[in-house]
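Visitor: sequence unavailable; structure follows:
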């Protein structure tokens, strides 16, 4: 467990006490994993794999209502006054996975890879925060049947000793971070409806190196004719077993007699690149701006050091099977 996460857990549970709420499916009574809980004013957290999240009025004194959402369920608005220990979400029938009946494919195929763009320069990296979701567009070059096999996420590691940051054998700062991956349809050049409602989650640590490769072959994701978007979303720090820890989105510091909220940046850093000519990357602030996608390009973001340096895309990569015609 990384030191920052450990200290945060001690702070939350020793000072504020243990108080958790659980989100379940109203029909099956099963936990709703990794639901989004928005507090308003740009604040929010995620539930863990068991549908549990930490909320107390002492931690969030200015919050009077919660907005809960999850793929495949109707949104829920609820007051924080006398907040129940169990919250039930109603399944959204029209958002269930489309059932596609396919015979087991034993056709020949070749495997192709769109490489990831790696970079260890910290100044060329996005600093992940809980509210940020980054989606990258991958077009479909032809009408051949393609099944997604792997997703390659470039990661920039930070050296413990700044002076040794250019040495490949330098000791790296530890982290243990849980990410969620979403797959979206292409809706006229923007991320559209989810292509899959399955929870795809992984934990990354400094031991994974400068690229994390996620095997998604078991999810049966086929690339539509119009291509697809793959997104990466930070859920927060996790323990060594991959359990999501209580993560507070903001650090609060006193400045000039006032309490200032500073977004918590999570590791690892995500390197951006200027080697992709198109603007394929979209950013969404999950708890801000109506949860709308914005293309990452000049004119859409102000004071972006990445855009000012011409770094317009997160260099995610893919591996997929291309099936030969029968």
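Guide: Thanks, I have the structure now. For clarity, every value in this text was computed on a predicted model and none was experimentally measured.
Visitor: going by C-alpha atoms from here, please, whenever you check contacts or count neighbours.
Guide: OK.
Visitor: now stretch 15-32: buried residues?
Guide: Judged by neighbour count (16 or more other CA atoms under 10 Å), stretch 15-32 contains these buried residues: 20-25, 31-32.
Visitor: to the chain's geometric centre, what's the distance from it?
Guide: The chain centre lies 21 Å from the centre of stretch 15-32; the measure is CA atoms, centre = their mean, to the nearest Å.
Visitor: again with stretch 99-106
Guide: With CA atoms, centre = their mean as the basis, stretch 99-106 stands 29 Å off its chain's centre.
Visitor: please apply the same query to stretch 296-311.
Guide: Taking mean C-alpha positions (CA atoms, centre = their mean), stretch 296-311 and its chain are 21 Å apart.
Visitor: what does stretch 230-241 give?
Guide: Put simply, stretch 230-241 sits 7 Å off its chain's centre (CA atoms, centre = their mean).
Visitor: buried residues in it?
Guide: Neighbour-count burial for stretch 230-241 [16+ other CA under 10 Å]: 230-239.
Visitor: what does that stretch rub up against?
Guide: Residues from elsewhere that reach stretch 230-241 (CA atoms under 8 Å, 6 or more residues apart in numbering): 1-2, 5, 34, 45-46, 128-138, 175-184, 203, 244-247, 266.
Visitor: just put the buried residues of stretch 230-241 in a markdown table and tack on secondary structure and distance to residue 59.
Guide: Shown next, in a markdown table, are the buried residues of stretch 230-241 (DSSP: H, G, I helix; E, B strand; the rest coil; distance: CA to CA, whole Å):
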| residue | secondary structure | distance to residue 59 |
| --- | --- | --- |
| 230 | strand | 33 |
| 231 | strand | 30 |
| 232 | strand | 27 |
| 233 | strand | 23 |
| 234 | strand | 21 |
| 235 | strand | 19 |
| 236 | strand | 17 |
| 237 | strand | 18 |
| 238 | strand | 20 |
| 239 | coil | 21 |
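Visitor: just give me the closest of the residues you listed to residue 326.
Guide: residue 230 (28.8 Å; CA to CA).
Visitor: just the contacts of stretch 230-241: which are in strands?
Guide: 45-46, 132-138, 176-184, 203 (DSSP state E).
Visitor: how much space between the residue nearest in space to the middle of the chain and residue 132?
Guide: In the chain, the residue lying closest to the centroid (CA atoms, centre = their mean) is residue 233, at 0.9 Å. Using CA to CA, to the nearest Å, residue 233 is found at 6 Å from residue 132.
Visitor: got it, and residue 313?
Guide: Applying CA to CA, the value for residue 313 to residue 132 is 15 Å.
Visitor: and for residue 14?
Guide: Residue 14 sits 29 Å away from residue 132, taking CA to CA as the criterion.
Visitor: residue 253 too?
Guide: Distance, residue 253 to residue 132, by CA to CA: 22 Å.
Visitor: show me which of those two is the more surrounded one.
Guide: Neighbour count, other CA atoms under 10 Å: between residue 253 and residue 132, residue 132 has more, with 19 against 12.
Visitor: please compare the first structure with the one that follows:
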């Protein structure tokens, strides 16, 4: 945690020294902040606003960025020229009917809680390295017509040992991290993630103290499993300080080569273990900062370069607990 605080202090000093610019994204209808809005720069790059709607942008930090594309669940997208960036950005509420995707049901009856296990693995070489520009979605089928409500999502994570030579020891000291993730739920449309099932901002902070599985309680959102299943997605927002505040660090590294500067997305911890124990291909990925990019099924032949696929590790093994309600 000390290292993360030092990074925050260093970034803050750089921002102030290069012309501090803090912008807030708010709702034009309510004047409330739009938490964790996506700020895309195009070409696969971007950042996120924090929980209060603030993000940091300067031409010193991002000299080649001409336009910013602002988006958030429940709001219309907005494009702003970098030279016209003001202290406040107003987003208009999306007019499509959210009520159409919210399923109402009588939950005042007896139920049985069931669990679909998460697939855990501590092998570093079987893991996805989370980057800001990627979102991972996992499909959960609905096996029967019984009413089911999601209680929690079980996200497997892999912890890294401080000492590489002791990595196979269960009692080895683990590398510390404090990372903020965003979670979304999508309807299933012909086997692909479609419209969101809720416009709520669902985030959680994971640290090494959570162990190899993070259990996210989502019972308050009354998420009923649709007849044709659903997708749950995970997207890393970045590192946080010890209080859980999102750090405004740059989300890619710039490496000088003979052909110019190459931008390499920053990898964030924790690692996400993939598995070959699921028969079908339930995992999809997309590059969230490329405007209009579509979901791609994580499988060989879909143009994805990944050592995981070469090892037949096709799925991120997310688990779930859910209530199965008795018939009325």
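Guide: Arrived safely. What you see is a predicted model; the values in this text were computed from it and never measured.
Visitor: quick one: residues contacting residue 323 of the second structure.
Guide: By CA under 8 Å, 6+ apart, the neighbours of residue 323 of the second structure are 111-114, 148-151.
Visitor: number of nearby residues for residue 64 of the second structure?
Guide: 10.
Visitor: how about it, what's its partner in the first structure?
Guide: Alignment note (TM-score structural alignment): residue 64 of the second structure maps to residue 62 of the first structure.
Visitor: so how far is residue 205 of the first structure from its match?
Guide: Residue 62 of the first structure is 34 Å from residue 205 of the first structure, by CA to CA.
Visitor: how about residue 55 of the first structure?
Guide: 27 Å.
Visitor: one more: residue 320 of the first structure?
Guide: In this view, residue 320 of the first structure and residue 205 of the first structure are 25 Å apart by CA to CA.
Visitor: again, but for residue 254 of the first structure
Guide: Residue 254 of the first structure is 32 Å from residue 205 of the first structure, where distance means CA to CA.
Visitor: and the two? Which one has more around it.
Guide: Taking other CA under 10 Å, residue 254 of the first structure and residue 205 do not tie; residue 205 has more neighbours (21 against 9).
Visitor: thought residue 178 was touching that one, still the case?
Guide: No - the criterion here is CA atoms under 8 Å, and residue 205 of the first structure misses it with residue 178 at 9.1 Å.
Visitor: the aligned partner of residue 47 of the first structure in the second structure: neighbour count?
Guide: Aligned by TM-score structural alignment, residue 47 of the first structure pairs with residue 49 of the second structure. Using other CA under 10 Å, residue 49 of the second structure has 24 neighbouring residues.
Visitor: residue 49 of the second structure against residue 39, yeah?
Guide: Yes - contact criterion CA under 8 Å: residue 49 of the second structure and residue 39 qualify, at 7.2 Å.
Visitor: scan the second structure for its longest helix.
Guide: Looking across the second structure with DSSP state H, the single longest helix is helix 2-17.
Visitor: which neighbouring elements make contact with that one?
Guide: Helix 2-17 of the second structure is packed against no helix or strand, with contacts defined by 3 or more CA pairs under 8 Å, 6 or more residues apart in numbering; DSSP states H and E.
Visitor: can we see that at 10 Å?
Guide: Packing contacts for helix 2-17 of the second structure, counted by 3 or more CA pairs under 10 Å, 6 or more residues apart in numbering; DSSP states H and E, involve strand 230-239.
Visitor: in the first structure, what residues pair with the helix or strand immediately after the strand it packs on in the chain?
Guide: The helix or strand immediately downstream of strand 230-239 of the second structure is strand 252-257, counting by DSSP states H and E. Mapping strand 252-257 of the second structure onto the first structure (TM-score structural alignment) gives residues 250-255.
Visitor: now that stretch on the second structure. Mean distance?
Guide: Stretch 250-255 of the first structure: mean distance to aligned residues in the second structure after superposition is 1.9 Å, counting by mean CA distance after the TM-score superposition for the first structure.
Visitor: other residues contacting that stretch?
Guide: Here stretch 250-255 of the first structure makes contact (CA atoms under 10 Å, 6 or more residues apart in numbering) with 42-44, 129-130, 258-265.
Visitor: list only buried entries from those residues.
Guide: The neighbour count (16+ other CA under 10 Å) marks 43-44, 129-130, 263-265 as buried among those.
Visitor: of those, closest to residue 78 of the first structure?
Guide: Here the nearest of those to residue 78 of the first structure, counting by CA to CA, is residue 44; it sits at 14.0 Å.
Visitor: residues touching that closest one, list them.
Guide: Contact partners of residue 44 of the first structure, counting by CA under 10 Å, 6+ apart, are 36-38, 55, 60, 66-68, 130-131, 247-250, 286-288.
Visitor: so which of the contacts of residue 323 of the second structure comes closest to residue 297 of the second structure?
Guide: The closest of these, once distances to residue 297 of the second structure are taken by CA to CA, is residue 150, at 23.8 Å.
Visitor: just the element for the counterpart of residue 147 of the first structure in the second structure, please.
Guide: Aligning on TM-score structural alignment places residue 147 of the first structure opposite residue 149 in the second structure. Assessed by DSSP H and E, residue 149 of the second structure sits inside strand 148-156.
Visitor: ok, back up a step: which ones among the buried residues of stretch 15-32 of the first structure are found in helices?
Guide: Among the buried residues of stretch 15-32 of the first structure, DSSP H puts none in helices.
Visitor: now distance to residue 95 of the first structure too, for these, in TSV please.
Guide: What follows is these, written out as TSV (distance: CA to CA, whole Å):
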residue	distance to residue 95 of the first structure
20	28
21	25
22	22
23	19
24	17
25	14
31	18
32	15
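Visitor: quick check: the farthest pair among the residues you listed?
Guide: 20 and 25 (17.0 Å).
Visitor: thinking again about what came up before, residue 198 of the first structure: which of the contacts of stretch 250-255 of the first structure is nearest?
Guide: Distance to residue 198 of the first structure, by CA to CA, is smallest for residue 130 among the contacts of stretch 250-255 of the first structure, at 20.2 Å.
Visitor: name the nearest residue to residue 282 of the second structure, ignoring sequence neighbours.
Guide: Nearest residue to residue 282 of the second structure, sequence neighbours excluded (CA to CA, 6 or more residues apart in numbering): residue 139, at 5.0 Å.
Visitor: residue in the first structure paired with the one you found?
Guide: Counting by TM-score structural alignment, residue 139 of the second structure lines up with residue 137 in the first structure.
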